[in-house]
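Engineer: sequence and predicted model, in that order:
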Amino acid sequence: MIKAMEPRYQPPNRQKLSEQLIPALFENEKAKLFQELQSTQAVSLTTDAWTSRSAESYLTITCHFVNKDWEMCFRILQTEKFHGSHTGERVGYELKTCMTSWGIQNKVNVMTVDNASNMTVALEVAGAQKLGCLAHTLNLASNKAMSIQSLQRVLAKVRSIVTYFHKSNIATEMLKEKQLALQLPQHKLINDCKTRWNSTYQMIQRFLTQRPAVLAALLDERIKRSKTISGMTAQEVQICEDFVSVMEVMLTATLVLCEEKTPTSGLILPLLRKLLHHFERKEGDSDFILTLKNAVGQNLATRYTDNNVRMFLEESSALDPRTKGKPCIQAEPWERLEDKLSLMDFNVNSVKTETDARPVTPVDIPQINHSPLPALPNIPAHLESGNSTDDDLDDEISKPNEQKVARTALESLFGEDEVLVTGEEFITPAELARKEVESYKGHKPASMKENPLKWWKENEVYFPKLASLARTYFCVQATPVASERVFSTTGDIVSATRACLSPERVNELVFWKKNMKF
């Protein structure tokens, strides 16, 4: 087709693509990302390791930041081949080298990683604060429930039934027939992965939904039931139902944390508090439910107890308009935020209150949803009377709108201690910070379905310093799920037919695939 359309055109060959075009695209996108990172206020990193089909180990480092338009941005920084064992010192050195090469070593304060011990050492070497992945934390707590013996016996029976239907074509056809007869959804049974607790939850949930069809298929004389499959008692079925009922909140929390476009670090403490309340003992709980709640609740109670991590999460929740009014936010986080604001350089001309920015309408006059018109200029009396000349108009136009207030020697000396609000009143940075925090606290909280980034974009004019501070907190995510999702991309790139790609080419292709905007 190309030859018919333009015989003179020579498409690039494999060598030109590999040695010229792809490296050029990589360098171009890398330069764009470097400029983007230099203009952002704060950056948060996540990292994870993976192994290619050729048994080569790679370390992928990703970053999150909030741009000037209040959009959550996700970028790949590098995918480098990792030599040797994954010790904390070696991983920390790679992180520090990456931050230095991108010029963000002073913009990274917190990193979200899994709860492995080597990552604690790695972040100490890199000079960043560690935030444990909440999804990994929930997975570890849920695995405590899987260790309950009565649940293990039930899971073994469910797995044997699911495996039988996956391996037998006749049993699968019979299951579809029974589903149609019983008017059940024609869904396949789900087999679980022992490293992901939510897959076990989904396996049991699907089994309970399809249990009538499963029993009817197993009792049909046209199939030969395996001797390893045994029936389930009413008590075992009740255990499955109790497990699904109690653990549903854990699955919901896990799904909430997989969001990439909205900040999630402010949700950690409210979610943790809700989960701890959910796993408290209640009257009427069965023995199995009590054992389940005790196993999961005790594990969750030991999480995020580090003082520095706790303070960061409290401040992040306070800056999230969805969670600022939650009971987990006490007085101390607000005091710390006031202290941080008082140390920032205030520009009083950019500070507006809601009363200043919005027109005040009398109560007895119905409010009309129109944008307020700009205020008319004050007209001098001699101009308003009509007795004016062109010279008078020229004089009025030449006058400045506002007279500059000359700074005195005392103001020059104490300028760092006092902020000029009007020509007659002085206010300290601490008092200005307190007023902004109090105004923000009194503002109506955002709904849980609202995007906090959009909220701050609309309200930045009222809380300018809190908005600046929010950017540094919102770039931190509760989970490094973005890094793990890169694995699917790398699986497509380093496929079975391309397993011999060089590490340099893997880095370029992954970087270009995930960062380039088409």
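Structural biologist: Cool, the structure landed.

Engineer: C-alpha only now, for contacts and for neighbours.
Structural biologist: Fine.

Engineer: so which strand or helix has Ala111?
Structural biologist: For the record, residue 111 is Met, not Ala. If you go by DSSP states H and E, Met111 is part of strand 108-113.

Engineer: what's the offset of the helix or strand following that strand from the middle of its chain?
Structural biologist: Going down the chain from strand 108-113, the next helix or strand is helix 117-126, by DSSP H and E. Computed by CA atoms, centre = their mean, to the nearest Å, the chain-centroid distance of helix 117-126 equals 21 Å.

Engineer: and the helix or strand just after helix 117-126, what does it pack against?
Structural biologist: Counting by DSSP H and E, the next helix or strand C-terminal to helix 117-126 is strand 129-132. The contact analysis (3 or more CA pairs under 8 Å, 6 or more residues apart in numbering; DSSP states H and E) places strand 129-132 against strand 108-113, helix 117-126, helix 307-319.

Engineer: quickly compare the ones you listed and say which is most buried.
Structural biologist: Among these, the stretch with the highest mean neighbour count (mean count of other CA atoms under 10 Å) is strand 108-113, at a mean of 24.

Engineer: taking helix 117-126 as reference, get the angle to that one.
Structural biologist: If you take axes from the mean of the first three to the mean of the last three CA atoms, to 10 degrees, strand 108-113 sits at 170 degrees to helix 117-126.

Engineer: A further structure is provided below for comparison with the first:
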Amino acid sequence: MSAVWKHFKVSEKEAKTAVCRHCSAELSRGGASAKTYSTSSLIYHLKSKHPEHHAEYEKDTAAATAKAAAAKRKAAPLSPTPTPSVADFLEKAKKFAKDSAKAKGITKRIMEFIALDDQPFSVVEDIGFRRLIDHIEPRYTMPSRRHFSDVCLPEMYNVVSTHVHELLATDIAALSFTTDIWSSDVSPTSMLSLTAQWIDTDFKLQKIVLHSQEFRGSHTALAISEAFAKMFDTWRIDRSKVHAVVSDNARNMAKAMEDSDLRGIRCMAHTIQLAVNEGLLSQRSIADVIAIGRKIVGHFKHSPLAYSRLQSIQEQFGTPQKRFQQDVSTRWNSTYYMLESLFAQKRVLATYIADHDLPATFNAYQWVLIENILSLLAPFEQITKEISSSDASVADVIPLLAAIKRLLNKEAETDHGVKTAKNALLEAVSARFSQADSEPLYCIATVLDPRYKDHYMDVGKKQRTREMIQAELDLGKPLGDGDGQVMHSAGDENSAESKRARTTDEPRTVSLSDMFDEILQENNPFARQRTSSTAQQLDGYLSEVPIPRSNNPLEFWRTNQGRFPDLAQMARRYLSAPCTSTDSERLFSAASHVIDEKRNRLSCEKAEKLLFIKKILPHFLKKDTK
């Protein structure tokens, strides 16, 4: 604030007028608003009317100016910034040495970019990428693509694999694996995968990719068995810690498990695929509906004009502008999604047909049939999502099968037109999963899952499973089942339930979740005798009410391992096994991006290393940033 205000004050009547404190004269501050006000007239009034006060004003102004200058000098650096010399400019323009820390760091990040983002090695020769790097750091010299593929890639692979070796050397109770064979569409390449998972000492599920190696020649059981042996040797995996290996239903894979003396598990998702195809999709009326659906979807997929017309009708109805789903014969749920997308656009299709032609159309009966098919398959779609989740385990198999079989045994108003298919589907599920509820691995895992315990077994199977668990606890090591290959099976035998037809017009409300509730209400823990400390642990654990299905079973064991120490360690082994080979399939989804049209000549060795780094490196990058 100016020192002149020591001698003036703003008028109370008008803000643009100032009043002299010495003679009460009113003076204009100039301007029409606060932004344009000035003190020139006030200073002139002091100088002409009150010279002694003007001298005081000048003194105050000089003191304020000196104080501001002193403060500015105090804030300024002690010495002026030196002017850069020519040598300094030349040094900044000098390129980094190839072995300098800065150059190595940039090269490492570019290699990470290539591996993590599925970039071809040729990206380092692209003009746009080189211009970007040159703009960010002009002193960096870009190495050749061969340097990245032949030097940087092996170096990074070795670093990441060292981390994996260290991880596998930790306290692991048991390792479970998934495996699959994949063939590329763009090159004559086949790869065999191996992913591992286990439960660590903190009861957290750990997953890691070990192999996606080239698999040449015929895919015989012997070749697969030998490949497994090499992969286990490469990672120095103790065979005694191999709990189970999940694979598809191919005979060569099943025979390889048996020849390798490994406990094999058939992928539940693949088995459901076979059961649905066999029991439902093979029905003539349903197959006809699916064939018509494929023709309709194919018409819009291959005709931009037809799709544009469809979009216009969707806009008129105010419905979301979505494309129809195309199904894949090897994925039953893709057929479900195709029919679902068609049924959701039923009105839109009806309007389209009124003005335009389609290669095929649904009649009124077929639209009702589609609705009932969707109702019948909805629980299977729910199961497929559950077992394909990252935390699903073999403990889910028996309860899920018990629930779906019970649901298929119930009559519903949506059975019209699909009653025969429903019965065939039940028979297919029962046949495909005929051994699960008697297989020790499934039974023990189910009981050790605090969400299920023994509530999904009959009295005889409860007692037999209890004896198996008790025997393993007493021996302190897993019991061998003497069988190389494990088959998925159904839950308990279907009990004869009374069936009644619904008389209401309300839609069916019975769901898969309802079946879980029914089973839990019907089963009570049988009487148990306490004979030893481990038996007391088992009795105490089984006598408690199961936790909700939405809860994490591993969190239960982490919290309660002090109460049930022996059972907790046993749970680390049995709950480590997944019920599907989804991890390997997801791995090969990533592989299809690594080996694509831009990299169809990439060698399998380099493709494996790129895929390995892509899947593993983020795990360690997260740790480094903590």
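Structural biologist: Looks like it came in fine. Keep in mind that this is a model prediction, so the values were computed, not measured.

Engineer: let me know which of the helices and strands packed on strand 129-132 of structure 1 is the nearest to Met448 of structure 1.
Structural biologist: With CA to CA as the measure, helix 307-319 is the member of those nearest Met448 of structure 1 (12.6 Å).

Engineer: average offset of the closest one relative to structure 2?
Structural biologist: After superposition onto structure 2, helix 307-319 of structure 1 sits on average 2.4 Å from its aligned residues (mean CA distance after the TM-score superposition for structure 1).

Engineer: helices or strands up against that helix?
Structural biologist: strand 129-132, helix 268-278, helix 331-342, helix 464-474.

Engineer: give the contact list for the residue nearest to Lys441 of structure 1 when sequence neighbours are not counted.
Structural biologist: Computed as CA to CA, 6 or more residues apart in numbering, the closest residue to Lys441 of structure 1 that is not its neighbour in sequence is Lys324, at 7.5 Å. Contacts for Lys324 of structure 1 (CA atoms under 8 Å, 6 or more residues apart in numbering) come out as 317-318, 441, 445.

Engineer: switch the cut-off to 10 Å
Structural biologist: Taking CA atoms under 10 Å, 6 or more residues apart in numbering, we find Lys324 of structure 1 in contact with 266, 270, 314-318, 330, 334, 440-441, 443-446.

Engineer: and if you look at Thr580 of structure 2?
Structural biologist: 178-179, 245-248, 265-271, 384, 387-390, 392-394.

Engineer: counterpart of it in structure 1?
Structural biologist: Matched to structure 1 by TM-score structural alignment, Thr580 of structure 2 sits across from Thr479.

Engineer: for that match, which three-state class applies?
Structural biologist: coil (DSSP: H, G, I helix; E, B strand; the rest coil).

Engineer: same deal with Ser44 of structure 1?
Structural biologist: strand.

Engineer: the aligned residue in structure 2 for it - how many residues pack around it?
Structural biologist: Under the alignment (TM-score structural alignment), Ser44 of structure 1 pairs with Ser176 in structure 2. Neighbourhood size, Ser176 of structure 2 [other CA atoms under 10 Å]: 24.

Engineer: look at the spatially most central residue of structure 2 and give its secondary structure.
Structural biologist: When CA atoms, centre = their mean is applied to structure 2, the residue found nearest the centroid is Ser390 (7.4 Å). What three-state DSSP gives for Ser390 of structure 2 is coil.

Engineer: which residues are in contact with it?
Structural biologist: Neighbouring residues of Ser390 of structure 2 by CA under 10 Å, 6+ apart: 205, 207, 578, 580, 582-583.

Engineer: of those residues - the most surrounded one?
Structural biologist: Pro578 (32 neighbours).
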